[in-house]
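Trainee: Sequence and predicted structure are below.
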Amino acid sequence: RFLNPDRISMPDIDIDFDNEGRDRVIEYVSDKYGRNRVAQIVTFNSMGAKMAIRDVARVLGLPLPEADRLAKMVVSDNNYKLKKQIEEIPELAEAYQSGSPLVKQTIDYAIQLEGSIRNTGVHACGIIIGRDDLINYIPMAIVRDEKGKDILVTQYEGIWMEKAGLLKMDFLGLKNISIIRNAIELIRQTRNEVVDIKNIPLDDEKTYQLFSRGDTLGIFQFESDGMRKYLRELKPNCFNDLIAMNALFRPGPMQYIPQYCARKHGREAVHYDLPQMEKILQETYGITVYQEQVMLLARELAGFTPGESDHLRKIIGKKKPEELPAVKTKFVEGCRKNGIPEDKIQKIWSDWENFALYAFNKSHSTCYALLAYQTAYLKAHYPAEYMAALLNYSDSIDDITKYMNEARRMGIEVFGPDVNESSYRFTVNNKGCIRFGLGAIKGVGEQAVRCIEEERSKNGPFKDIFDFVERVNLSAVNKKNMEALAMAGAFDSLPGIKRSQYFSADDKGMTFIEHLLRYGNKVQSEKGNVTLFGESHLAMINKPVAPDNGEWSKMEELTREKEVIGIYLSAHPLDEYRFELQSLCTHRLTALSDLSGLRNCEIVIGGMITQVKGGMTKNNHPFGTFVLEDFSGQLKISLFGKDYIAFRNYLIPNNCILIKGKVVPRIYNPLENEIKINEILMLNEASEKMIKSISIKIPLQIIDESFIGTFLSCADKGSIALGFSIYDEVENVSVKMFSRSQRVKITPALIDFLRKYEDVELKIN
């Protein structure tokens, strides 16, 4: 691609760095080549329809609620102009035609301003390096970055750099490289092993088994549900499979993945349109996957020069179908000269039009596949350390929840924060368990955590809460920090005090935490006041007495825990309904954050209501919104008019519910989707109403008097029909039995008992 004499343009040079080291690389390049010869690239941010409405409304003095209502009607799509939306969205048309003069004026001005430049920014990764001072070639500016540092930027956007004769590079900060670095450091700390990630074997069986099982949650580029499904079909066993799958899993070529899998496993014959295509397409079983293959085929079949084939690659890579006809003419003529039959020429070109326009750059795919392999290798061989590193670089509560659930699925225990074991970030203890970082607790700053770590490192673990306040620097670990640590359960390992006691107040209104801090300050002050003769009055300072009040309810404890950690950690309010949510729901809530591909889909979802808000629309119709939370995350749902009236009695915080519904076009904006609720059930009633029968598959070898006795004690009488499938692993025979008289109820005790046995399977209906 790069080393050919016909090439007239500079290549795109993209380099991925550790996210935390990117600034150091830019600093190095600036020092090496000269600060006036290295610059970042400006970006011009245009005004979208929503932003135009909000900005104009603010200038014209339109009330904020009204401006907010207008903006929410607008679709965020740069290709769907506001003028067109007024014609097609009834709610927006009504506001424009029947609203106040100020509303109409706001929309009119917004239409004129839409698409105009609102402000400038700095390109996320683009860097320009020149042989001389860049001011000699293009206009420059100095701007202040988010850290308050002055940086040199161009006043032209990136697309003009090549035309100005300058070399543009992309210095990307990639989080996954930081994750790998952090995992390697955790491995060194916990196992005293040094992993040379650049020299790991590329034929590791354990790593390919992980890919083949689709256990790739948290693996770079390979963690989506669709990708995991295809990995289980492909069962990759070599590095080339990963390169191909990374290139194929994109719009367009994705439809060829089943064919690729079938050809790899011999279920479909590999076919080449022409014999001379075999040497180029052999590695991908006769399917054109990479841009480089298109280039080579153009040279082989049509006699393209390296420069001409690179031009074809650019048309493909930049998605410029309008330039294809001219290239097609040259391709067809070249193939004819080489004696290729007309029907073959047309078929090959037709395949390219359907697929090769989406062909991916093999060199990019190889780099991505290598990074994916490295992350998978770490997950396969050092699971706890890798999952802890993933958690350290998770950007959202939903991601933390997702990866903590994955760690638990892998058999890795995740413990809450603990002042005697936690560091600032997630770590792995000597038992191979992940320990929550103190820095993840809201209200506990890095300075406080470093003080706790330093004292613990110097003088050993804290014996109790009194030892803690006697030793740590209380100017760094203050009342706010202490309260957050207590609510998060970070003091739970210290004996004698329950979480609720730290917040109990005496008759003067002082909490136990305030008494502890006063006691700690007195002790530390007295330690610094030892006399010349070594006298001390420490023994005279009385420890405060913890109030003996009642414990918090489990719900209150979890609510306070979530308040400072962001997730339920020690337990989850939905734990008793885990079976119902797994068995009856069609989707996890996080899977419904994007409804674009689910129109007309029947759904069943469940969880706990965490927030509720009600009100009246402008037309005086009732509405309500609520936030539903399950083990994966949260989803906001709205109800209007009759639906709100029908279901409002269920909308109570902490209610655990199951929803049956359908994804339908939004009433006032048919281009978008929403969830239409058809029925709501309380989760504690859902199993009785929705589960008609259960069938339990049990190996004969585990059935004895103890198993039967415990099962009978857990199987409460109910309305659900009961069946058994008992199989003999030795004789390879099975017997199915159904109880005519005994009907049961699904209880947490029954589910917990059956889940103790790995070989027991439970199916419903």
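Mentor: Arrived safely.
Trainee: alpha carbons only for contacts and neighbour counts from here, please
Mentor: OK.
Trainee: hey, which helix is longest across this structure?
Mentor: helix 362-381 (DSSP state H).
Trainee: For it, which outside residues touch it?
Mentor: For helix 362-381, contacts defined as CA atoms under 8 Å, 6 or more residues apart in numbering pick out 176-177, 180, 183, 197, 200, 202, 204, 206-207, 210-211, 216, 219-222, 239, 242-244, 246-247, 290-292, 386-387.
Trainee: Mind listing what's buried along that helix?
Mentor: 362, 365-366, 368-380 (16 or more other CA atoms under 10 Å).
Trainee: Ok, stretch 139-159 next?
Mentor: Applying 16+ other CA under 10 Å to stretch 139-159 flags 140, 152-156, 158 as buried.
Trainee: Same question for stretch 655-665.
Mentor: For stretch 655-665, by 16+ other CA under 10 Å, it's 656-665.
Trainee: Check the offset of that stretch from the chain's centre.
Mentor: Remark: stretch 655-665 is offset 23 Å from the chain centroid, using CA atoms, centre = their mean, to the nearest Å.
Trainee: host element of Ser695?
Mentor: Under the criterion of DSSP states H and E, Ser695 resides in strand 693-699.
Trainee: what's that strand packed up against?
Mentor: Contact partners of strand 693-699 among helices and strands, from 3 or more CA pairs under 8 Å, 6 or more residues apart in numbering; DSSP states H and E: strand 717-728, strand 761-764.
Trainee: quick one: Gly252 and Pro258, what's the gap?
Mentor: Here Gly252 is placed at a distance of 13 Å from Pro258 (CA to CA, to the nearest Å).
Trainee: What ranges does the stretch 601-750 of the chain have for its helices?
Mentor: 641-647, 683-690, 705-714, 748-755 (DSSP state H, counting those that start in this stretch).
Trainee: Please enumerate residues in contact with the shortest one?
Mentor: Helix 641-647 has contacts (CA under 8 Å, 6+ apart) with 621-624, 677, 680.
Trainee: Comparison target below:
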Amino acid sequence: MYLNTHTCYSLRYGTIKPENLLALAKDKGLKTFALTDINSTTACIDFVRLSSKYDINPVVGVDFRNGVQQEFILLAKNNQGFQAINEYLSGLLHQKEFMVATEPPVMSEVFVIYPFSKERKRPLNKNEFLGVRPDDLPRLKFSKSKWPMEKLVILQTVSFQNKKGFNTHRLLRAIDNNTLLSKLPLSEQGQEKDMMLSVLALCELYKDHPQMIENTREILDQCRIEFDFENKVPKNQRTYTNNEALDFRLMRKLAYQGLKYRYKKLGTRIFNRLEKELEIIQQKQFVSYFLINWKILKYARSKGYYYVGRGSGANSIVAYLLRITDVDPIELDLYFERFINLYRTNPPDFDIDFSWRDRDDITNFIFRTFKNTALISVYNTFKFKASVRELGKVFGLPKEEIDKLSKGQFHIDQLDFLSKLVIAYSQFIEGFPNYLGIHAGGILISEKPITHYTATFFPPKGFSTTMFDMVVAEDIGLYKFDILSQRGLGKIKEAVEIVRYNKPEIPPIDIHDIKRFKQDKKIKFLLKNAKAIGCFYVESPAMRMLLKKLQVDNYLGLVAASSVIRPGVAKSGMMRKYILRYRHPERRKDAHPILLKIMPETYGVMVYQEDVIKVAHYFGGLTLGEADMLRRGMSGKFRSREEFLKVKNQFFENCKQKGHSHELTAEIWRQIESFAGYAFAKGHSASYAVESYQSLFLKAYYPLEYMVATINNFGGFYRVDLYLHEARIHGAIIHAPDINKSNYETRIEGSHIYLGFILLHSFEVANAKKIVMERSENGLYTDLDDFIDRVPISIEQIAILIKINAFQFTGRNKRELLWEAYMKINKVSMEEQIFTLFKTEKISYQTPHLSSSRYEDAFDEIEYLGFPLCDPFELITNKIGPSLQAKDLSAYVHKTVMCYGYYVTAKNTSTHKGDRMYFGTFLDRNGDYIDTVHFPPVARKYPFRGRGVYQLTGKVMEEFDSISIEISSMKKLDMMQDPRYAEEQVKKLNT
């Protein structure tokens, strides 16, 4: 009886979650009703999927509105009608300005319902009706319109479940309109009566119009939509060549051609593995998935784009031979069944990483090449803290109160009525969808048009994007291609290019010669000593400490370390056991003999997803199908706990029958559970390790060029100043931006690094590009006058350049230059459009003698770069005498020491009690790293206070040769007063 219902996917309007709407409908005695979200089909697929659980026949459509003004409702008679609605809605959403016409185009398989208040001046078509709201019933008696009763239907809108839902709706509308709740116009909100009544109650309202009731029933009875959620046959593009047999012959041919490229020696093991994989891939009908990926990457290679194929796809020799991945599964004995097995219903998952500079072109290529393509969306939801801020503004609370509430600095019992409302409703709307975004890299390539399943919108990125997320897509058998962006690849590619221009005498670098890199002594040294700042995946403080503990210097060790660092292994408590067994071979006998036999390479410790599957299968007796449930559970895609619970009882029962003790079984299961959502496939770790080796090679042989590339690709784990510090260690001379030497990005000339204009805060991009273009076309700038003549620029912008010493080449004091620029820029700006045949004579200003200091330079650098180019220890008020350095700490294990460090970064984590603790990283005066641990009581008492030099006091601890300080107190040292505003201090320091 309901033709117009809304869920919370009627953004910032509806307040009922889809499953709650179905539960409510069942409770009210409904057997069928229509979901018609406002200008959205996001919830339709999930609504259809869940409806059988509530014994409801689902009807889907869209409530088309301009703002909150309802124009008409479209209901799909069937799947063809749903596609027509999606196509129409997509057309509107792809326009620059969304505007619904007063009438839709003709759609034969769609019912159209106009609000009764908007009477038609023309006769209604067979599929068109007028929807009569309860408020319209009095008007119906006296309406001059003589519409036949067979054209009238019930239009009871449902947007809220109860009074609280209506109140929430009003708050959402106020947020949407950016207004106070007290000033929200009635025209911008629904009616409080827009709730679901029982069938009897609704029929009672319309009892005087039985034909209207019958018309409504007939419309709902004629609607039937179906999607197959049980048979998980992929709905992706089925063939690459339009012929399945031809597809397989092509894949087989490409794989055998790839043998020559990948292997110098061929043996039975390789051929057997290849034939086995080909057979399973064909049997599972995944051939087109491989070929589509091959086509995409063939294009990438033709353009010279770097990429990394990672994920469990690296377990496949076919993927290796088709150059989708660069990891040899034979060398690493990778478990193919982790990637594809006969129990797997969804296609394999290739994650393809490209440089952030190249990915958009790859996406363009995919959209040009494949017919039914769309990006996948994600829904950005209301978060509690953000909701507190939004609702605080809606209720008109002062900023100070909003800040206090959002930071949790309150006791609920001490809050006033409005503040309590803010907290209560913020909790209620937490998790509600707020607006549509774009998935990090998911792309659908469908056999049927995308509009068969959903409408699409057109975000600024410029590609058609679905209105549902990847979980809904997978529910109907649409599996994504992951085309991801990664700055690490941009660093590698750019570093090679920088070496080419800065060291032209060097032969071309083959960055893909991974086999040579694995044997390189310099790379082994960097790994073993954790000197990998800037290198992909191995530069973080946690990874640096793990490398020190493991003393890894080989590829297989790094592959394991890449997975050991993941939360699953750490959470299970097995990281420490792995390190012990790695460092001390005699400890390997501590492993359970069955586990050691299953996982000899990792000494009986579960490190990879494959290990979990092997343990579940060989130790716990689970079938490969049940083990595949564990694989899905470890994927981290929302439903992991459910997947684990399905096989938990079977695991315990099998272990009992095998004679394993309950204590041992419980411990093994605890370790398995800890992997949920976190574990890496071994092939994934191996793919990461390949990229790590490429970056380690560049760091080992071309550190300056690599650091410049790191800075130009916006760093990695750390800030720009740390990478500049690393460059200095390797002999670089760092220069502030210079109008004659710098480009928009940072560049290197020999061992001299000139920071790019891009790093200057508040400096306009257009000005940076003008400076570089004018210089390249007409030569270097000779002085300030020459620069002002050639580059139109405001006094505020040239002041930034002068203060940062971009005119240092003139040899003039920057205060004098500033004085002169202020005198000349205004005159130039007035005469900018006056052209003369001869160059006019310059007015010569006599500038006063002014001075500046290196400290003033440092504070200008802090203001415009965010960090000083000098030693930060020079900028503290009280100079530090001789003190302990990082290299000295190993002599003070278990002793309390005091030392000084420049703050680099800190990572916070939760203890088992939920308290916050921190791991800090500092630099000493020599530029060496000091690692610190801050337990909750100390962290609360001595918080981090941003960049600067800290006095660190604590006990020196050692674990597996890794030194850290367990902090007992910490104090940030005062920085000297800004000398730009303290002339007396400048004079004192200069003397």
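Mentor: Thanks, I have it. Quick caveat, the model's predicted, so the values are computed rather than measured.
Trainee: TM-score them against each other, please.
Mentor: Between these two chains, after superposing, the TM-score reads 0.67 (TM-score structural alignment, normalised by the length of the first structure); 586 aligned residues with a CA RMSD of 4.3 Å.
Trainee: nearest to Lys32 of the first structure, of the contacts of helix 641-647 of the first structure?
Mentor: Nearest to Lys32 of the first structure among these is Gly624, at 60.0 Å by CA to CA.
Trainee: Check the alignment and tell me where the closest one lands in the second structure.
Mentor: Alignment note: Gly624 of the first structure maps to a gap in the second structure; criterion TM-score structural alignment.
Trainee: quick one, what contacts Gly624 of the first structure?
Mentor: 612-615, 638-640, 644, 648.
Trainee: gap between it and Ser638 of the first structure?
Mentor: Distance from Gly624 of the first structure to Ser638 of the first structure, by CA to CA: 6 Å.
Trainee: Overlap of the contact sets of these two?
Mentor: Joint contacts of Gly624 of the first structure and Ser638 (CA under 8 Å, 6+ apart) do not exist.
Trainee: Which residue numbers in the first structure does stretch 728-745 of the second structure align to?
Mentor: Taking TM-score structural alignment, stretch 728-745 of the second structure hits residues 408-425 over in the first structure.
Trainee: What residues of stretch 279-292 of the first structure count as buried?
Mentor: 280-281, 284-292.
Trainee: So for it, first residue to last residue, what's the gap.
Mentor: OK, stretch 279-292 of the first structure end separation, CA to CA: 13 Å.
Trainee: tell me, what residue is most central in the second structure?
Mentor: Ala440 (5.5 Å; CA atoms, centre = their mean).
Trainee: Double-check that one against Leu484; I have them as touching.
Mentor: Yes: applying CA atoms under 8 Å, one finds Ala440 of the second structure in contact with Leu484, separated by 6.6 Å.
Trainee: which one in the second structure is aligned with Asp241 of the first structure?
Mentor: So Asp241 of the first structure corresponds to Gly557, using TM-score structural alignment.
Trainee: Count the residues that sit near its match.
Mentor: 17 (other CA atoms under 10 Å).
Trainee: quick one: Lys84 of the first structure is in a helix?
Mentor: Yes: assignment of Lys84 of the first structure by DSSP: H, G, I helix; E, B strand; the rest coil places it within a helix.
Trainee: Please report the distance of it from Val74 of the first structure.
Mentor: For Lys84 of the first structure, the distance to Val74 of the first structure - CA to CA - is 11 Å.
Trainee: In terms of neighbours, single out the busier of these two.
Mentor: Legend: neighbour count by other CA under 10 Å for Lys84 of the first structure and Val74, higher for Val74 (21 against 11).
Trainee: who's in contact with the more buried one?
Mentor: When contacts are counted by CA under 8 Å, 6+ apart, Val74 of the first structure touches 49-50, 82, 85, 92.
Trainee: of all those, which comes closest to Arg409 of the first structure?
Mentor: Nearest to Arg409 of the first structure among the contacts of Val74 of the first structure, with distances taken as CA to CA, is Lys50, at 42.2 Å.
Trainee: give me the element the closest one is part of.
Mentor: Counting by DSSP H and E, Lys50 of the first structure is part of helix 49-60.
Trainee: Give me the range in the second structure that that helix lines up against.
Mentor: Using TM-score structural alignment, helix 49-60 of the first structure pairs with 384-395 in the second structure.
Trainee: Which residue of the second structure sits opposite Gly718 of the first structure in the alignment?
Mentor: Counting by TM-score structural alignment, Gly718 of the first structure has no partner.
Trainee: do the same with Asp204 of the first structure
Mentor: Checking TM-score structural alignment: Asp204 of the first structure goes with Asp520.
Trainee: State the helix or strand in which Cys108 of the first structure lies.
Mentor: For residue 108 of the first structure the amino acid is Asp, not Cys. Using DSSP H and E, Asp108 of the first structure falls in helix 101-113.
Trainee: which outside residues touch that helix?
Mentor: Outside helix 101-113 of the first structure, the residues touching it (CA under 8 Å, 6+ apart) are 47, 49, 52-53, 56-57, 60, 62, 82-83, 95-97.
Trainee: Filter those down to the buried ones.
Mentor: 47, 49, 52-53, 56-57, 62, 82-83, 95-96.
Trainee: if I look at the counterpart of Met470 of the second structure in the first structure, how far off is Val449 of the first structure?
Mentor: Using TM-score structural alignment, the partner of Met470 of the second structure in the first structure is Gly158. Plainly put, Gly158 of the first structure is 43 Å away from Val449 of the first structure if you go by CA to CA.
Trainee: Next, Ile376 of the second structure: secondary structure please.
Mentor: strand.
Trainee: Might you report the residue contacts of it?
Mentor: 438-439, 441-444, 465-470, 480.
Trainee: All set now, cheers.
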